[in-house]
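1. Model the following, please.
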Amino acid sequence: MSTLPKIAVIIGSTRETRFADKPAAWLMKQAEARDDFTAELVDLRDYDLPLFNEAASNKWMPSSDPKAIAWQEKLAEFDGYIFVVAEYNHSITGALKNALDQAYNEWNRKPMGYLGYGGVGAARAVEHLRQIGVELAMVPVHGAVHIGGGDFMAVHPMGSDDPIETIEDHILPAANDMFDDMVWWGNATKAAR
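-> Got it, this is the predicted structure:
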């Protein structure tokens, strides 16, 4: 059994026309090149989560919905999470907020990182996500990847639709910084748990 931290890269949008697949694939490629953690892509589309409708958070009582329980079981496999974040109206997607609300214990005492994209690199959404993470007793890391402005339009289908590699020199240092943070905190919190 591996002692390396296992990190989920969670795609936080479920829209048919989402852009998330492109940066998520790039992030996974960078993660797989590392030898200090393992990564797995987790797509919210694969979980068909209902809107949160439990009697309480699973912090206080077990969930009853089988879909929520399956989601919690998947989350429990990981030592940390990197969220691929779209920005909708200055915040995260409703699908991602619902997915966060469907669990509590599984998120606790684990690091969270971010790859945000949009006009301002999803900076506002990432800040909201950090605040939500604190409430879920997660460890928001400092490092984050933001694909915004001209870089966003260079790689988005409504812009030039270039491969992410064309902006890699702008975002790879931030990704490596985030990965370093995730490894350090992943190892520290794993040992403490």
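
2. contacts and neighbour counts: CA atoms only from here.
-> Will do.

3. Could you list every helix and strand in contact with the longest helix seen in the chain?
-> Counting residues, the longest helix found in the chain (DSSP state H) is helix 168-192. Contacts defined by 3 or more C-alpha pairs under 8 Å, 6 or more residues apart in numbering; DSSP states H and E place helix 168-192 against strand 111-117, strand 145-147.

4. Second input sequence below; structure requested for side-by-side comparison:
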Amino acid sequence: MTRIGIIVGSTRPGRNAEVVARWVYEVAAQRTDAEFEIVDLLDYKLPVLDEATPAGFGNYSQPHTKAWAEKIGSLDGFIVVTGEYNRSLPGSLKNAIDYIYAEWNNKAVGFVSYGSAGGVRAVEHLRGIAGEMQLADVRSQVALSLFTDFENFTTFKPADLHRDTLVTTLDQVVAWSNALAPLRAS
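-> The predicted model follows:
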């Protein structure tokens, strides 16, 4: 069965990413074409990158890196939930991506973002990063507004239309994850 990780891309106290990721999971869990799980960056306690060699060599020395690599390596695709911080992605998410390399390769990724402009600028940066990590990013994206999809910027109340976009994003991530399976197997 195809395994998709829903990455909670923020570690900030009071973050919105966790509740958005739970919403993604609730919608995804109704599907029968893949298994979904939430992967929370907070659970991996990754300090600012502390590996002596570049991730591309795969010589991970730190226990937290090895645990992170094992989790990401066990998955076939991803939905990344990210806020937009200062017109880009959260530093904690970029740090987590940079820790490892081969574990990302030949997998699909979709994005659910939020922010004052729907988080679209964070995702534009993530798309470039995804290409470097040999992740196939899907076209569909859920872009949530802090003004209309969150009450008082904190209580998540997504507009109904976002569910349909999320379903399309999930469809694409599952399809591309399956299509890339032969590359992961070789």
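
5. And the TM-score between these chains?
-> Once superposed, chain against chain, the TM-score is 0.93 (TM-score structural alignment, normalised by the length of the second structure); 184 aligned residues with a C-alpha RMSD of 1.5 Å.

6. Please, which helix or strand holds the alignment partner in the second structure of His128 of the first structure?
-> Taking TM-score structural alignment, the alignment pairs His128 of the first structure with His125 from the second structure. Using DSSP states H and E, His125 of the second structure sits in helix 120-132.

7. Look at the residue nearest the centre of the second structure and tell me its secondary structure.
-> Nearest residue to the geometric centre of the second structure (C-alpha atoms, centre = their mean): Val80, 1.7 Å. Under DSSP: H, G, I helix; E, B strand; the rest coil, Val80 of the second structure falls in the strand class.

8. In this model Ile4 seems to touch it, though I could be wrong.
-> No. Look at Val80 of the second structure against Ile4 with C-alpha atoms under 8 Å: they stay out of range, at 10.3 Å.

9. Now do the contacts for Pro140 of the first structure.
-> With contact taken as C-alpha atoms under 8 Å, 6 or more residues apart in numbering, Pro140 of the first structure is in contact with 111-113, 130, 133-134.

10. Out of those, give me the one that has the most neighbours.
-> Met112 (30 neighbours; other C-alpha atoms under 10 Å).

11. That residue against Val139, yeah?
-> Yes. Proximity of Met112 of the first structure to Val139 meets the contact threshold set by C-alpha under 8 Å, at 5.9 Å.

12. who touches both of those two?
-> Joint contacts of Met112 of the first structure and Val139 (C-alpha under 8 Å, 6+ apart) are Gly133.

13. Asp40 of the second structure matches what in the first structure?
-> Aligned partner of Asp40 of the second structure by TM-score structural alignment: Asp43.

14. Okay, buried residues for stretch 144-157 of the first structure please.
-> Using 16 or more other C-alpha atoms under 10 Å as the test for burial, stretch 144-157 of the first structure gives 144-148, 151-156.
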